[in-house]
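> okay, here's the prediction I keep looking at, along with the sequence it came from:
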Amino acid sequence: MDTYAALNDVLVNLFRDIMELEEQAIITQEYQDITNNDMHVIEAIGVGEPKNMSTIAKLLSVTVGTLTIAMNSLVKKGYVIRERGKEDRRVVYISLSEKGLRAYRHHEEFHRQMIEAVLENLTEDETESLVKALAKLERWFRRTEEN
């Protein structure tokens, strides 16, 4: 198999496998009422200061309209809290509820285990090369996304 075909197979399979594994690991009995996409919205909201809808939409590369649909569902299910700005009542700030924080930590633990498994058998040089290669790939995706 040539390099092109090998890389194509690895990238396509890796993307699919990560999505499937993540769904199996994340959507447990406790979180069966949300989807993988919901979990990524929860991740984008994060645990720091509340964020406005535009900021979250930009992090997820979706429109505010698309995000609103997901947000309505997450609010209804008790994962997310919406609050109007104190200084500007037109601005809506989003933060995680206690339930949302538990889901966030659950998702974070999956990622920690995934990274530990990836790094487990790599040398320091291999790890450095992997990080550099993936960073270049990410930059290419971001440039493509912007066009």
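Yes, it's here.

> contacts, neighbours, all on C-alpha from now
Will do.

> is the residue nearest in space to the middle of the chain in a helix, a strand, or coil?
Closest to where the C-alpha atoms of the chain average out (Cα atoms, centre = their mean) is residue 40, at 3.7 Å. At residue 40, secondary structure determined by DSSP: H, G, I helix; E, B strand; the rest coil is helix.

> quick check: buried residues in the helix or strand hosting residue 69?
Here residue 69, judged by DSSP states H and E, is contained in helix 64-77. Residues of helix 64-77 classed as buried: 64, 67, 70, 71, 74, 75 (neighbour count, 16 or more other Cα atoms under 10 Å).

> who are the contact partners of residue 65?
Listed by Cα atoms under 8 Å, 6 or more residues apart in numbering, residue 65 has no contact partners.

> wait, isn't residue 60 in contact with residue 42?
No - under the criterion of Cα atoms under 8 Å, residue 60 makes no contact with residue 42, lying 10.6 Å away.

> which one's more surrounded, those two?
Ranked by neighbour count (other Cα atoms under 10 Å), residue 60 and residue 42 place residue 42 first, with 24 against 17.

> what about residue 131, helix or strand, and which?
helix 124-146.

> report the distance from that helix to the chain centre.
Remark: helix 124-146 is offset 17 Å from the chain centroid, using Cα atoms, centre = their mean, to the nearest Å.

> alongside the first one, take a look at this:
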Amino acid sequence: MATEDLIVKAINILSDEMRLCMRKHKEQVPDGKELFNLSITQLHYLHAIKKCITPTITELAEIFGVQKSTVTVAVNKLLQRGFLEKTASQSDLRVVHVSLSEKGKRLIEIEDQGYYQFAGQVIQSLTEVEKTQFVKLLHKITQ
């Protein structure tokens, strides 16, 4: 089997296992079921907003490579569900910034906990030497 085939197979297995781990985590955590009612795109928006802290609609459109109208629709849905808050810019009242609400922050926190739980499962099967090698390889791959 070619190296690429082995890598693709491993990625698929890890992806399936991560989804399963996340599903179990979401079912166990209070408010975790709220994550089931979000699309992957909505989760991407929440993560981007967390990373950028208080982006504008224009900044989000640039990040995702979509029209501002597409971002506006997505943001409005997340606002309606209480995951985001809007704030007018102090320097230009025509500009609106979005940020995670407390509910949005909690949701991302729940998801992050699930990722840490999955990472714990992955490294549980490795020796200390393998963990060190694995971390070095992941760092190299992601750079």
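Nice, I can see it. These figures come from a predicted structure and were not determined experimentally.

> what's the residue nearest to the centre of structure 1 aligned with over in structure 2?
By TM-score structural alignment, residue 40 of structure 1 lines up with residue 44 in structure 2.

> cool, and residue 112 of structure 1?
Residue pairing (TM-score structural alignment): residue 112 of structure 1 is matched to residue 116 of structure 2.

> helix, strand or coil for its match?
Following three-state DSSP, the label given to residue 116 of structure 2 is helix.

> and it, how many neighbours?
Neighbours of residue 116 of structure 2 (other Cα under 10 Å): 12.

> ditto for the one 10 residues further on
Residue 126 of structure 2 is flanked by 13 other residues according to other Cα under 10 Å.

> quick one: map it onto structure 1.
When structure 1 is aligned by TM-score structural alignment, residue 126 of structure 2 is paired with residue 122.

> check contacts around that match.
If a contact means Cα under 8 Å, 6+ apart, then residue 122 of structure 1 has no contacts.

> is it in a helix, a strand, or coil?
Of the three states, residue 122 of structure 1 takes coil according to three-state DSSP.

> aligned partner of residue 77 of structure 1 in structure 2?
Under the alignment (TM-score structural alignment), residue 77 of structure 1 pairs with residue 81 in structure 2.

> how far away is that match from residue 6 of structure 2?
Using Cα to Cα, to the nearest Å, we find residue 81 of structure 2 at a distance of 41 Å from residue 6 of structure 2.

> next one: residue 116 of structure 2
25 Å.

> ok, residue 58 of structure 2 next?
40 Å.

> who has more neighbours, the two?
The neighbour comparison of residue 58 of structure 2 against residue 6 (other Cα under 10 Å) goes to residue 58, with 17 against 11.

> so who does that one touch?
residue 68.

> tell me which residues of the strand or helix carrying it come out buried.
In the assignment (DSSP H and E), residue 58 of structure 2 maps to helix 57-64. Residues 57, 58, 59, 60, 61 are the ones in helix 57-64 of structure 2 that count as buried (16+ other Cα under 10 Å).

> do the same with stretch 25-38 of structure 2
25, 26, 32, 35.

> and stretch 81-91 of structure 1, by the same measure?
81, 82.

> measure that stretch end to end?
One end of stretch 81-91 of structure 1 to the other measures 14 Å (Cα to Cα).

> report the distance from it to the chain centre.
25 Å.

> who touches it?
52, 75, 92, 93, 94, 95, 96, 97.

> how about the nearest residue to the aligned residue in structure 2 for residue 97 of structure 1, chain neighbours excluded?
With the correspondence set by TM-score structural alignment, residue 97 of structure 1 lines up against residue 101 in structure 2. Nearest non-adjacent residue to residue 101 of structure 2, counting by Cα to Cα, 6 or more residues apart in numbering: residue 84, 4.7 Å away.

> which residues touch that neighbour?
75, 78, 98, 99, 100, 101, 103, 104.
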